[in-house]
Structure formats: C-alpha cells, structure tokens
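J.: Okay, structure incoming, though there's no sequence with it:
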C-alpha cells in the first residue's frame, strides 16, 4: 500500500527580526550570522502566538479540502507544549471542529516529534486503509536574548495530512534509525528557554546522520547519485550544509551540483523563518517543492534529528501533479507581509512572551487568523481574528 503526504499547511508569526540588525546590536560581524550560521531573518512570536495557535493556522490551510468523516487520528509533535497534562491536539481539535470519534494525543522527542508522528500515522493508515491522519509539528525555539543560541531561534508550524494514495509524496516503508542518551540540548521543567551545547550538538548531529545515511543506502542498495535531493532538519542552515558535505564527498560533479542546488531551495524558507524545531525538516521539504519544483517520481531523502538524541533517515517519491496541492504564492505573501521589528522591539516582545499569565488574563493580537486569547480560571482560550 502506498501511504504518504497528501496535504501540507504552513504558518509562521507575523513578526521577524533581521539578522544584520541583530548582528550589529550584538557587536558581531553580520557575515557570522548570514554566512556562518546561514540565516537572514528570524520569526518572532509574541504572547498571542503559541504552539497551538500556529498549529491551528497551519492546519486551517487545508482543512476545508479533506473528508473529515475519514479522519481517524490527530497527532501533535512539539517541544513547546502549553500544558503538562492536556494534549495540544485537543485545542486544535476544538478550534477546527474536528470529529469527536478520533484518536488524538501529543508526543515529544525534541525536534524528532513530527517525524515520530508521521511514522505513527503511516502505521495507522496501513492498519485502517479507509482512514486518514493529521500530524502537526509546531514550536517556538527560544534560547534567550543575547545568548550564544539566540541567532538560531524561530517560530512556526507545519501540518500534514497522511493518507493512502497520497497526492504529494509517497513515503517508503524502509527507514534507518539511530539513538543514544546524550546531553546536547535539553529544557528542564522549570526553564522557559532551552539549554544547548552547540558544538557538541552539531558533532552528534553529523555522527548520527552518517550512521543513518550509510545504513540506509547500504541496505537499500542506493548511491548518493540516486537521490534528487537530500533534506535535513535545519536548526540553522549551516548545520544541514555540513551534513550534506558528508553525503556528497567524492561524488561526480553533476550529483554534487544537483544536491547543492536542491539544498539551497530547501533551505529558502528556513533562512527567512529560523528554527521551528519539530517542523524544520518539513518546512525544508515544502520549501524545496515550492521553490524548485522537482520532477514527479523524484526520490527525496529526509534526515530527521531530535537532540537527546534520536535520528532517522527515510525516503519518499513525489507524486505526479503534486504541484497542484501547494500554495507557493500564499506562503510567499505570508513571509513578505510580516512586520519587521527593531532589535529593541524584538527584545521587548521576546521578554514579554516569557512572563507568566495571570489566572484570568485577556491577550490581544495584531495578526489575522487564530491566536492565543489568554486565560480564564487558568484555562487557555483561542480565538480567530
């Protein structure tokens, strides 16, 4: 049975800070951020945007185009959860008036969360051929103002519909996995910003990619040249470039040039948004499809990594006519219409978003679409503008 991605929704907040401005404010050569890290802009979420509101907006992009009576599963992968007990998926379910007779839950393994959700959904659809599944990755990457990891922050969400005979990409059943208990990145319960050992995390990421990629290509009897594109989890663009360098080492000029070009296309949205944790790999997939439009039938390799650490490499083939399922102009407009913040404004928005809310507190939003509207007796509320 062919199972895979049938719909893709994408959302990022309506504010950003420019990396040149941030570099100057931090007394750093802008080239360090633009080239050394590989970022142009960084999405900024104010207090009215959280993992749930972004997920609702991303899913809203296609929800009116699917058969809700066939929906049987909703899984929300995140490391920016809004509640220690209640699943973020239930807020999405209520906002979008999804059927009550579906299985829904939230899962976590750092930036691997959406991949775990996808693999769970594929297994579900294979066991229930007449059913579909929605999987969401939604996160706000926070390291703190003026910290070493500040330039690798961001915010956004990707939502996917997984079904039999998909119209965008068929996901192959074979995968290669690698995991270990390490401390490269983590966020204790009492911390609102993540802790990270940046250099160590990069080395682990590259080591895990090497294990997964070599294992997959050997088992499936594939060569690097067989891939039309290789996509990566991109906490920042340069990290993925380093992994790609390992894959193309010693390859012929045509393969090297093609994979480098496809990587650039896949990193286009990420360079404008920043790190969105669980959804970063799939924002790269969407970016490749909308910016480059590879030919149908292309074999796409995807490397997913979640610190702590869990990694998986898998592949998919693009379906004929997949372009009709995409919305490149809408996403281009979303990115272009964002409000540019000064560094001082960004710092104010960032620090304000970290403050605890009162038991009952109203929150206003200047963005269109769904937003976090505040609390009432410690119950979170979401509204649409």
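T.: Thanks, I have it. Bear in mind the structure is a predicted one, so any value in this text is a computation, not a measurement.
J.: can we go C-alpha only for contacts and neighbour counts from here?
T.: Fine.
J.: which residues touch the spatially most distant residue from the centre of the chain?
T.: Residue farthest from the centre of the chain, counting by C-alpha atoms, centre = their mean, is residue 377 at 31.8 Å. By C-alpha atoms under 8 Å, 6 or more residues apart in numbering, the contact set of residue 377 is 359, 360.
J.: go again using 10 Å as the cut-off
T.: When contacts are counted by C-alpha atoms under 10 Å, 6 or more residues apart in numbering, residue 377 touches 358, 359, 360, 361.
J.: The stretch 151-300 of the chain: helices as residue ranges?
T.: Using DSSP state H, counting those that start in this stretch, the helices found in the stretch 151-300 of the chain span residues 198-219, 237-248, 253-266, 268-273, 280-291.
J.: if I look at residue 275, how far off is residue 290?
T.: Residue 275 is 19 Å from residue 290, where distance means C-alpha to C-alpha, to the nearest Å.
J.: Between these two, which has more neighbouring residues?
T.: Legend: neighbour count by other C-alpha atoms under 10 Å for residue 275 and residue 290, higher for residue 275 (31 against 21).
J.: That one contacts residue 233, correct?
T.: Yes. Using C-alpha atoms under 10 Å, residue 275 is in contact with residue 233, at 9.2 Å.
J.: Below is structure B, check it against A:
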C-alpha cells in the first residue's frame, strides 16, 4: 500500500522582527545573524497565540469536510505543550470540528516528535486503509531576550494529512534512526525558556546525521546520486548546511551542485520564520515543494529529523504526479505578505507579555490578532479558545 503526505499546510503568527535590526539593537554585526546563523526574519507569537492555536490554524487551511470525517487519529508533536495531562491534540480536534470517533494524542521528543507521529500514522493507515491521520508540529521557540539563543527563536506550525495514495509525497519504509541519552538541549518543567549547550548540540546534530546516513546507505545501497534534494531539521538554516556539506564529496560535481541549490530552496521559508522546533523539517520540505521549479514527479527526497536529547532519523519520499497542483502556494504567499513587521522595542514588549503563572483568570485583547483561531483568555485555570469562522 502506498502511504504518505496527502496534504500539507503552514501557519505563522501575524508579527515578525527583522534580524538585521535585531542585530543592530544588540550591538552585533548583522552578518552574524543573516549569514552566520542564516536567518532574515523571526516570527513572533502574541499572547493570543500558543502551540494549540498555531496548530489549529495550520490545519484549518488544508482540511475539508471529507477529511473531517475520515481523520480518526490526531498526532500533535510539540515541546510547547500547555498542560501536563490534557493533550494539545484534543483541543485541536475540537477547534477543527473533527469526527468525534477518533484518537487524539500529544507526542514529545524535542524537535523529533512530529516525525514520530508520521511513522505512527503510517502504521495506522496500513491497518485502516480508509482512515486519514492529522499530524502536526507546532511550537514557540523561546530562549530569552539578549541571550545567545535569541537569534534562533521563532513560532509556527505545519500540519499534514497522512493517507493512502497520497497526492504529494509517498513515504518509503527504509528509514534509519538512532537514539542516545545526551543533554544538548532541554527545558525543565519549571522554566519558560529552554537551555542549550550550543556547541555540543551542533556536534551531536551532525554526528546523528552521519550515523543514520551511513546506516541508510548500508541497508539500501543508495547514494547521493539517488536524491533530488535533502531536507533538514533547521533550528537555524545554517545548521542543515553544516550537516549536508559533511557528505557532499560523496557525489559528483553535478550532484553536489543540485543538492546545494535545492538546499537553498528548502530554507527560504525557514529564513523568514525562524525555529519552530517540531515543524522545522516540514517547513523546509514545504519550502522545497513550493519554491522549486526543477524537481519532477518520481524523484526522491531525503529528510533528516533530529530531536535533542536525542533522537535522529533519516527517511525518504517520492514525489507524486502533479504534486504542485495540490499545494497552497498562493495562500502561503499571502500569509507572508500579511504579516506585520514590528520594531525591536515592540518585539520585546510582545515577548514579555505572557500569561499569568499563578493561575489567575484573564481576558485577552484579540483585536490585533487577525488569526482565525486564537486564545481569548483563561478562566478557572482553563484556556478559552475561539474559532472565528465556526
């Protein structure tokens, strides 16, 4: 049975800050952010947007009435969960009006968990061929103002419908994966912001990539020449490039040039959004699919997923006939056009406007948030969500 990504959608919050202006405000050479890290803009979530609303807004644009009936499993990968007990997927299930006879589960393993969701979805579809699965990666990356990690923040979500006979990308079964207990990045339950050992995390990201790539070649006998493009998890866009260049010499000059060009295409959206943790790899895939004008149906795409702590996986997909027809290119172009650039001062104000940490009730002002789905407040320790179009 052919199983894979049938639909894919993306959502970013309505604000962003320009990385050149942020660098200047921090007394840093802008090239450090735009070239050294590889980021042009950073998406910024107002207090009315959290992982749940980002996820629901991403899924809202791609699902139709048939999907609502056939989706019987919602898998939500996030490291920005809002409750220790109740799954964020349950909130999304309700906000989208999905078939009630469904399973809804939140998954966690740093930036890897949406990939785990995809692999679980494949198993579910294999057992239930007429079902569809909604897989979401949504996060808000926070390190704090003026911290070393500030330039690698961001916010957004990618939603995918997994089904048999997919219209976009058939997912192959020969993936390779690796786990090791390390402390390269973590966020304790008591902390709003993440902690990271940056140099060590970069080293481990590349090490894990090399391990799963070597295992993949050993199992399949394939080489770089078999791929039209490789997509990477991108906590910042220079990170994927660092991993890619460790294996480029395995290919001919022609193969190297093709992979380098398509890598640049795959990071265009990420450069404008920043780090969205669980959704970052799939934002790269979306950017590649929507922005390229050379990759043809039948060609193979490699994907590298990495979640600190750490789990890595390399897996592959084959582009389907007329895949471009089933993308939402105009909608995503409009999403980028409609965002509002804010000053560094306004960015700092929005960043520091957080929800009460003591359980107090609050009603949020939503006039400045045009998103279809938003958080309207907290009452009796319960988050109150609104879907404007329902």
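T.: Yep, it's here. What you see is a predicted model, and the numbers here were worked out from it, not measured in a lab.
J.: Please state their TM-score.
T.: Scored against TM-score structural alignment, normalised by the length of the first structure, the superposed chains reach a TM-score of 0.98; 385 aligned residues with a C-alpha RMSD of 1.1 Å.
J.: rewinding a little: mind putting the contacts of residue 377 of the first structure into a markdown table with neighbour count, distance to residue 150 of the first structure and secondary structure?
T.: Shown next, in a markdown table, are these (neighbours: other C-alpha atoms under 10 Å; distance: C-alpha to C-alpha, whole Å; DSSP: H, G, I helix; E, B strand; the rest coil):
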| residue | neighbour count | distance to residue 150 of the first structure | secondary structure |
| --- | --- | --- | --- |
| 358 | 12 | 27 | coil |
| 359 | 12 | 30 | coil |
| 360 | 12 | 31 | coil |
| 361 | 14 | 29 | strand |
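J.: Filter those residues down to the ones also in contact in the second structure.
T.: Of the contacts of residue 377 of the first structure, the contacts whose aligned counterparts also meet in the second structure (both residues aligned by TM-score structural alignment, their matches' C-alpha atoms under 10 Å) are 358, 359, 360, 361.
J.: So which of those is the closest to residue 48 of the first structure?
T.: Nearest to residue 48 of the first structure among those, counting by C-alpha to C-alpha, is residue 361 at 11.7 Å.
J.: roughly how far apart are that closest one and residue 374 of the first structure?
T.: Distance, residue 361 of the first structure to residue 374 of the first structure, by C-alpha to C-alpha: 5 Å.
J.: shared neighbours, those two?
T.: 380, 381.
J.: quick one: common contacting residues for residue 275 and residue 233 of the first structure?
T.: 111, 281, 283.
J.: check contacts around the second one.
T.: With contact taken as C-alpha under 10 Å, 6+ apart, residue 281 of the first structure is in contact with 111-112, 114-115, 137, 158, 231-235, 240, 266-267, 270, 275, 287, 302-305.
J.: Please repeat the previous calculation with a cut-off of 6 Å.
T.: Counting by C-alpha atoms under 6 Å, 6 or more residues apart in numbering, residue 281 of the first structure makes contact with 232, 233.
J.: And it, how close does it get to residue 240 of the first structure?
T.: Applying C-alpha to C-alpha, the value for residue 281 of the first structure to residue 240 of the first structure is 10 Å.
J.: re the thing from before, how about the shared contacts of residue 275 and residue 233 of the first structure in JSON lines, adding distance to residue 95 of the first structure?
T.: Output for these, formatted as JSON lines (distance: C-alpha to C-alpha, whole Å):
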{"residue": "111", "distance to residue 95 of the first structure": "25"}
{"residue": "281", "distance to residue 95 of the first structure": "26"}
{"residue": "283", "distance to residue 95 of the first structure": "23"}
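J.: Residue 31 of the first structure corresponds to which position in the second structure?
T.: Under the alignment (TM-score structural alignment), residue 31 of the first structure maps onto residue 31 of the second structure.
J.: what's the helix or strand for its match?
T.: helix 30-31 (DSSP states H and E).
J.: if we can go back for a sec, got any residues that touch both of residue 281 and residue 240 of the first structure?
T.: Counting by C-alpha under 6 Å, 6+ apart, the shared contacts of residue 281 of the first structure and residue 240 are residue 232.
J.: My read is that residue 40 of the first structure contacts residue 269, right?
T.: No. Applying C-alpha atoms under 6 Å, one finds residue 40 of the first structure not in contact with residue 269, separated by 10.0 Å.
J.: of these two, who's got more company?
T.: For residue 40 of the first structure versus residue 269, neighbours defined as other C-alpha under 10 Å are more numerous around residue 269 (24 against 21).
J.: Count the residues that sit near the residue lying closest to the more buried one once chain neighbours are set aside.
T.: Nearest non-adjacent residue to residue 269 of the first structure, counting by C-alpha to C-alpha, 6 or more residues apart in numbering: residue 287, 5.7 Å away. Residues near residue 287 of the first structure, counting by other C-alpha under 10 Å, number 23.
J.: one step back: can you lay out the contacts of residue 377 of the first structure as TSV showing distance to residue 58 of the first structure?
T.: Output for the contacts of residue 377 of the first structure, formatted as TSV (distance: C-alpha to C-alpha, whole Å):
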residue	distance to residue 58 of the first structure
358	28
359	28
360	27
361	25
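J.: farthest-separated two in those residues?
T.: Largest pairwise distance in the contacts of residue 377 of the first structure, by C-alpha to C-alpha, is 6.5 Å, between 359 and 361.
J.: Can you point out the buried residues in stretch 122-134 of the second structure?
T.: Buried positions in stretch 122-134 of the second structure, judged by neighbour count with 16 or more other C-alpha atoms under 10 Å: 122, 124, 125, 129, 131, 132, 133, 134.
J.: repeat for stretch 221-239 of the second structure
T.: Buried residues in stretch 221-239 of the second structure, counting neighbours by 16+ other C-alpha under 10 Å, are found at 224-225, 227-239.
J.: before we move on, what about stretch 338-349 of the second structure?
T.: Across stretch 338-349 of the second structure, burial judged by 16+ other C-alpha under 10 Å covers 339, 341, 344, 347, 348.
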